[in-house]
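> Fold the following, please.
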Amino acid sequence: MRRSVVGRGAYALARVAVIVRAPAGWLWWPGVLAAGIGALVPGLTGRRIGTLAGAALFLIAAAVVFVVRRRRYLELARAASRAGKSVFLQDRAVTVRARRRALRWWLLVAFLAAVGSSFAVPAAGGMLMAGLGAGLWAKALWLGRWERTNDVLLWVRTDRVARGRPAGKVVNAYQTTGIVAGDAAPGGARRSRPLAAAAR
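This is a model prediction of the structure:
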């Protein structure tokens, strides 16, 4: 977390795109692994039907995750206000770690369910899980394009997303900084080179 001397009422901000992107890898790679394990099991439907069903589920899940709540994201982004000088800008690694910790049990249950479902429909559960990860990754890239187009980065108060989503009901506002603030690039990926200063 970025540290500075702040007055009373200071709070921390986390990057919206980083929050969206954080679970993507933990859905994608375990999903691929679960699909690979499932492909070794004949299952009730057979491998061919299971793989075809899984491909359909992958596409549907990716599309749904990518599209859902996009209007809400845009509403919050367009109404965002400039972040004040006294806020903390949370490091990307801290945001990713916090988000994955909050979801870790759900992700474990999803992986086990994906593997277990292969005894009925081989590979389908894993491909569904991978599709969810792909959809989140695509949504983070979409947010990154918006950030580049508008030359700002989108942030949200960490206390608003501690137990929720970055566009959930408890989130009532985003804040913005300059495009070089923080240690994550537009879209939430790591910057290729750390920046010496963060412009607000």
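> From now on I want contacts and neighbour counts done on CA atoms only, so please keep to that.
OK.
> For the protein, which segments are assigned as strands?
12-15, 81-82, 88-89, 153-157, 175-177 (DSSP state E).
> Out of these, which is the most enclosed?
strand 153-157 (a mean of 27; mean count of other C-alpha atoms under 10 Å).
> re the thing from before, kindly reformat the strands of the chain as JSON lines containing distance to residue 165.
Putting the strands of the chain into JSON lines (distance: least, C-alpha to C-alpha, whole Å) gives the following:
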{"stretch": "strand 12-15", "distance to residue 165": "12"}
{"stretch": "strand 81-82", "distance to residue 165": "19"}
{"stretch": "strand 88-89", "distance to residue 165": "18"}
{"stretch": "strand 153-157", "distance to residue 165": "10"}
{"stretch": "strand 175-177", "distance to residue 165": "16"}
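> before we go on, could you also do this sequence so I can check it against the first one:
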Amino acid sequence: MGRGGQGLVRVPVVVRAGAAPLWWLGVVAAGVGALPGGLTGRRIGVLTGAALWILVAAATACSRRKRYTALAREATRAAKYDVLQDRAVTVRNWRRAHLWWLAAGFLAALGGAFVVPAAAGMAMAGAGVGLWIKAAWLGRRERDGDVLLWVRVDWLGRRAGSPAGKAVKGYRSTGLAAGDAAPGGARRRPQQRVAA
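Take a look at the predicted model:
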């Protein structure tokens, strides 16, 4: 990064990176977890899981919204020599940094099925849905403000922390055409790709 430029990653991409693994691991854990009767029985387990799915999805989607809003409002324009990280690299880095947490959560969800069948897996899937909702909310903010939101790589740390964590001192912004991810962090369709 020459001339003092910073490495930047898209905020919604970091938020969205955990959604798919949490969803799929949760679905598998809930499916396998429904097989044993558990201590409570399948019916109570599935009903408990459905309630947890809603609660966890809502809590995940709504957490730290004030912090995200404040950081987005005060975002400064990205500098000419800042380097924009590709979406695929951001997702890969996040998943590598959280691999053991995802594996531990999956195993805990499977173990919990012997007490309350399917419930922990459904809660895990709910966390994935909550992250998708949060990323979509950030995408609406980006479209409304006609900007894309970025955060410095070094502020996330080696463990790819939260883009609204204490270490994050501010966001950078670019026009909507920058980078290879659409507002909200999804992949751009080929016809959407425009040179920044």
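> Out of the strands of structure 1, which is closest to residue 129 of structure 1?
For the strands of structure 1, distance to residue 129 of structure 1 was read as C-alpha to C-alpha. The smallest value, 24.1 Å, belongs to strand 12-15.
> So which bit of structure 2 is that closest one matched to?
Using TM-score structural alignment, strand 12-15 of structure 1 corresponds to residues 7-10 of structure 2.
> Check stretch 38-46 of structure 1 too.
Under the criterion TM-score structural alignment, stretch 38-46 of structure 1 matches residues 33-41.
> And for stretch 90-104 of structure 1?
Mapped onto structure 2 using TM-score structural alignment, stretch 90-104 of structure 1 spans residues 85-99.
> so how far is the matching stretch off the chain centroid?
Remark: stretch 85-99 of structure 2 is offset 11 Å from the chain centroid, using C-alpha atoms, centre = their mean, to the nearest Å.
> what ranges do the helices span in structure 1?
16-21, 24-38, 47-67, 70-78, 92-117, 124-150, 158-161 (DSSP state H).
> from those, which stretch is densest packed?
By mean count of other C-alpha under 10 Å, these have helix 16-21 as the most buried, with a mean of 27.
> Enumerate every residue touching residue 187 of structure 2.
Applying C-alpha atoms under 8 Å, 6 or more residues apart in numbering to residue 187 of structure 2 gives the contacts 87, 180, 181.
> hmm, back to that, so for residue 9 of structure 1, which of the helices of structure 1 sits nearest?
Closest among these, using C-alpha to C-alpha: helix 158-161, at 13.0 Å.
> I figured residue 36 of structure 2 hits residue 113, correct?
Yes: checked against C-alpha atoms under 8 Å, the pair residue 36 of structure 2 and residue 113 is within contact range at 7.0 Å.
> between those two, which one's more packed in?
Neighbour tally, residue 36 of structure 2 and residue 113, criterion other C-alpha atoms under 10 Å: the higher count belongs to residue 113, 28 against 15.
> right, and that one touches residue 40 too?
No: using C-alpha under 8 Å, residue 113 of structure 2 makes no contact with residue 40, being 9.8 Å away.
> List the contacts of the match of stretch 38-46 of structure 1.
Residues outside stretch 33-41 of structure 2 that contact it (C-alpha under 8 Å, 6+ apart) are 42, 45-46, 109-110, 112-119, 121.
> Straight-line length of that stretch, end to end?
Criterion C-alpha to C-alpha, to the nearest Å; first-to-last residue distance in stretch 33-41 of structure 2 is 11 Å.
> Report the buried residues of that stretch.
For stretch 33-41 of structure 2, burial by neighbour count (16 or more other C-alpha atoms under 10 Å) applies to 33, 34, 37, 38, 41.
> Which one of the helices of structure 1 lies nearest to residue 178 of structure 1?
helix 124-150 (9.7 Å).
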